[in-house]
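Visitor: sequence and predicted structure are below.
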Amino acid sequence: MKLTQVETGAPCWVELGTSDPEAAKRFYAELFGWQVETDPRPEAGGYTSLLLGEVPVAGLAPLYAPGQPTAWTVSFAVADADAVAEAVRSRGGAVTMEPMEVFDLGRFSVLADPAGAVFSVWQARAFAGAGVLNEAGSLGWVELATRDTAGAKEFYTRVFGWSVTLGETYTQWGLEGRDFGGMLDMKDQFPDGVPPYWMPYFAVEDVDLTAERAVALGAEVVLPPSKMDGGPRLAVLRDAQGAVFGVHQVRPA
């Protein structure tokens, strides 16, 4: 990721919805050294902030809706959540949760692209999002896995104005070429039943050690530590409740 702070149109937050919040708190605190702060207000519904030192880097919450899977959700910063929700709807996507106020913190909406990949948007007020990006223990990359890469390029560039950098096997998303994420073509790589999805990667000092630690804490390895052509060393993991996430070797900002 070439961004080190939240900017409009780029990733600003990641949130885990999980079937076992207490187990997830213990797992991620041990894995990344995050501090855990759960909002005590009943109306907060058990929402938990995950902190790197004193800086917020991610969120964690119980499953709120019937049928909601345990998964990480990527959120993008926007100036107007209502306008983006309407843009998503008009371009064939879906509004899973209409824009709503979150205390005095900001305005939030859950959306899906035309292929069904879920993401959210955040219109900041008192809370801007992650206090640090692209440092060990924080969000370092986001990735869309989809079978409709052409449709995704059309949709996301129109909704968010992202730049697109094409490689031989991988597409990267950015703000005027400052890349913050990528797109993986699911064709021939995933079983037909696996839906498209967005996934976060967290930057770490040592990918192999982090993967070993995750397994010892009850996770499983989806993609073993590997060096990508022209990219960093990375691994993909699944926590004990089923949420999939990646880790990659931190690089200088």
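Guide: Good, I have the coordinates.

Visitor: contacts and neighbour counts: CA atoms only from here.
Guide: Will do.

Visitor: what is the burial count for the closest residue to residue 232 other than its chain neighbours?
Guide: Excluding the flanking residues, the one nearest residue 232 by Cα to Cα, 6 or more residues apart in numbering is residue 249, at 5.7 Å. By other Cα atoms under 10 Å, 24 other residues sit near residue 249.

Visitor: again with the one 4 residues further on
Guide: Residue 253 is flanked by 10 other residues according to other Cα under 10 Å.

Visitor: touching, it and residue 4? I think so.
Guide: Yes - using Cα atoms under 8 Å, residue 253 is in contact with residue 4, at 7.0 Å.

Visitor: give me the contacts around the host helix or strand of residue 17.
Guide: If you go by DSSP states H and E, residue 17 is part of strand 11-18. Applying Cα atoms under 8 Å, 6 or more residues apart in numbering, the contact partners of strand 11-18 are 6, 24, 57-63, 69-77, 122, 128-130, 139, 142, 180, 200, 241, 243.

Visitor: need the overlap of contacts for residue 253 and residue 4.
Guide: Residues touching both residue 253 and residue 4 by Cα under 8 Å, 6+ apart: residue 134.

Visitor: verify the stated contact: the residue nearest to residue 232 with residue 208.
Guide: No - counting by Cα under 8 Å, residue 249 does not reach residue 208; the two are 9.4 Å apart.

Visitor: for residue 185, what are its contacts?
Guide: Residues in contact with residue 185 (Cα under 8 Å, 6+ apart) are 145-149, 170.

Visitor: would you mind checking these for buried ones?
Guide: 145-147, 149 (16 or more other Cα atoms under 10 Å).

Visitor: reformat those residues as JSON lines; add secondary structure and distance to residue 46.
Guide: As requested, the buried ones among the contacts of residue 185 are exported to JSON lines (DSSP: H, G, I helix; E, B strand; the rest coil; distance: Cα to Cα, whole Å):
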{"residue": "145", "secondary structure": "strand", "distance to residue 46": "30"}
{"residue": "146", "secondary structure": "strand", "distance to residue 46": "32"}
{"residue": "147", "secondary structure": "coil", "distance to residue 46": "35"}
{"residue": "149", "secondary structure": "helix", "distance to residue 46": "36"}
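
Visitor: next up, a structure to set beside the first:
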Amino acid sequence: MTDPTPGLPNWVDLGTADLADATRFYTRLFGWEADVSGEEYGGYTTFRLDGRAAAGAGPLFGEGQPTAWSTYVSTDDADAVAARVEAAGGKVLVAPFDVMYQGRMAAFLDQAGAAFSVWQPGTMKGADIFDVPGSLAWSELVTRDVDGSAAFYGAVFGWVAREMWVRGMPYLVWELAGETVAGMQVMDETWPQDLPPHWMIYFAADDCDDTAAHAQSLGGRVARAPSDSPIGRYAVLEDPQGGLFSVLHNLTV
């Protein structure tokens, strides 16, 4: 795999309250193989699809921390990103640190409270399979503060927020150097008031409806039934530990 482009999402991983059961659920749902690291990495698991890294998972370390998926944006300087996050009104949750020789990472909150991370590649570049069933297909910021987010991510990564018409419907996208890198969905009054802004990850699926049904059969929950959207047919699912993620068929952006 060539080095990932700085400023593009390049990895996702799950912090989970039950790594063994999460491994059972996701390997059966997506056909992943679990590659478990040594004790020095706390049992961190790399999920592989056709032998290539698709996503990761590890245990929770903070008391009261919820099970959740994290989005990582590639960078060539995690420390510089941390400085820009603070200058733009965000918060450094986990200061940049080295993960052995694999790379360097940090975790943040944006100006509205949405969590995201960065990965500065070492020997581990990030995901090396995308856009096929069972791999990362799309990342989307869900927020109530569109203007603030446009300013924040523009300052941190150089992203530009633009409105596009997709399948005859308006949709907000993030662009970097003219290329689409992610999406943005506005949380209007129909969203629960207690739901915080967040980054949603989408895994590609051959059949969104079948994948949602399969997730239920494995002990998961369908949080939003399969439906059509500007970016394709999707469903929001919840794993047995409460981790939310989406599956998407036929990305159209």
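Guide: Right, received. Where do you want to start? Quick caveat: nothing in here was measured; it's all calculated off a predicted structure.

Visitor: can you show me the strands along the stretch 151-253 of the second structure?
Guide: Assigned by DSSP state E, counting those that start in this stretch, the stretch 151-253 of the second structure shows strands spanning 160-166, 169-176, 179-186, 198-204, 221-229, 232-238, 244-249.

Visitor: just name the most buried of these.
Guide: Stretch with highest mean neighbour count among the strands of the stretch 151-253 of the second structure: strand 244-249 (a mean of 24; mean count of other Cα atoms under 10 Å).

Visitor: between that strand and strand 221-229, how many degrees?
Guide: Inter-element angle recorded for strand 244-249 of the second structure and strand 221-229: 40 degrees (by axes from the mean of the first three to the mean of the last three Cα atoms, to 10 degrees).

Visitor: so what secondary structure elements neighbour strand 244-249 of the second structure?
Guide: The contact analysis (3 or more Cα pairs under 8 Å, 6 or more residues apart in numbering; DSSP states H and E) places strand 244-249 of the second structure against strand 68-74, strand 198-204, helix 208-217, strand 232-238.

Visitor: so which of those gets nearest residue 160 of the second structure?
Guide: Closest of those to residue 160 of the second structure is strand 68-74, at 15.2 Å (criterion: Cα to Cα).

Visitor: report the mean deviation for the closest one after fitting onto the first structure.
Guide: Following the fit onto the first structure, the mean deviation recorded for strand 68-74 of the second structure is 0.2 Å by mean Cα distance after the TM-score superposition for the first structure.

Visitor: corresponding residues in the first structure for that strand?
Guide: Alignment of strand 68-74 of the second structure against the first structure: residues 71-77, by TM-score structural alignment.

Visitor: quick one: that stretch to chain centroid distance?
Guide: Chain-centre distance of stretch 71-77 of the first structure: 4 Å, with Cα atoms, centre = their mean, to the nearest Å.

Visitor: sorry, back to before: in the second structure, which residues correspond to the strand holding residue 17 of the first structure?
Guide: Mapping strand 11-18 of the first structure onto the second structure (TM-score structural alignment) gives residues 9-16.

Visitor: how big's the offset between the matching stretch and the first structure?
Guide: Stretch 9-16 of the second structure sits 0.4 Å off on average (mean Cα distance after the TM-score superposition for the first structure).

Visitor: is it possible to export the strands of the stretch 151-253 of the second structure to CSV including distance to residue 101 of the second structure?
Guide: Output for the strands of the stretch 151-253 of the second structure, formatted as CSV (distance: least, Cα to Cα, whole Å):
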stretch, distance to residue 101 of the second structure
strand 160-166, 33
strand 169-176, 28
strand 179-186, 27
strand 198-204, 27
strand 221-229, 37
strand 232-238, 33
strand 244-249, 29
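
Visitor: of all these, which one comes closest to residue 108 of the second structure?
Guide: Smallest distance to residue 108 of the second structure across those (Cα to Cα): 11.7 Å, for strand 198-204.

Visitor: how far is that closest one from where the chain is centred?
Guide: Centroid separation for strand 198-204 of the second structure versus its chain: 5 Å, with Cα atoms, centre = their mean.

Visitor: how much space between residue 181 of the second structure and residue 23 of the second structure?
Guide: Here the criterion is Cα to Cα, to the nearest Å. By it, residue 181 of the second structure lies 28 Å from residue 23 of the second structure.

Visitor: centre-most residue in the first structure?
Guide: In the first structure, the centroid-proximal residue (Cα atoms, centre = their mean) is residue 74; its distance is 3.0 Å.

Visitor: burial count for the spatially closest residue to that one that is not a sequence neighbour?
Guide: Nearest residue to residue 74 of the first structure in three dimensions, chain neighbours excluded: residue 14, at 4.7 Å (Cα to Cα, 6+ apart). Close neighbours of residue 14 of the first structure, defined as other Cα under 10 Å, add up to 24.

Visitor: got the contact list for residue 171 of the second structure?
Guide: Contacts of residue 171 of the second structure (Cα under 8 Å, 6+ apart): 163-165, 183-185, 230.

Visitor: and what of residue 239 of the second structure?
Guide: Contacts for residue 239 of the second structure (Cα under 8 Å, 6+ apart) come out as 22, 25, 215, 219-221.

Visitor: the aligned residue in the first structure for it and residue 170 of the first structure, how far apart?
Guide: Alignment note (TM-score structural alignment): residue 239 of the second structure maps to residue 239 of the first structure. Distance, residue 239 of the first structure to residue 170 of the first structure, by Cα to Cα: 26 Å.

Visitor: can you check residue 30 of the first structure too?
Guide: 32 Å.

Visitor: Produce a PyMOL select command limited to the buried residues of the contacts of strand 11-18 of the first structure.
Guide: Applied in PyMOL, the following selects the buried portion of the contacts of strand 11-18 of the first structure according to 16+ other Cα under 10 Å:
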select buried, resi 6+24+57+58+59+60+61+62+63+70+71+72+73+74+75+76+77+122+128+129+130+139+142+180+200+241+243
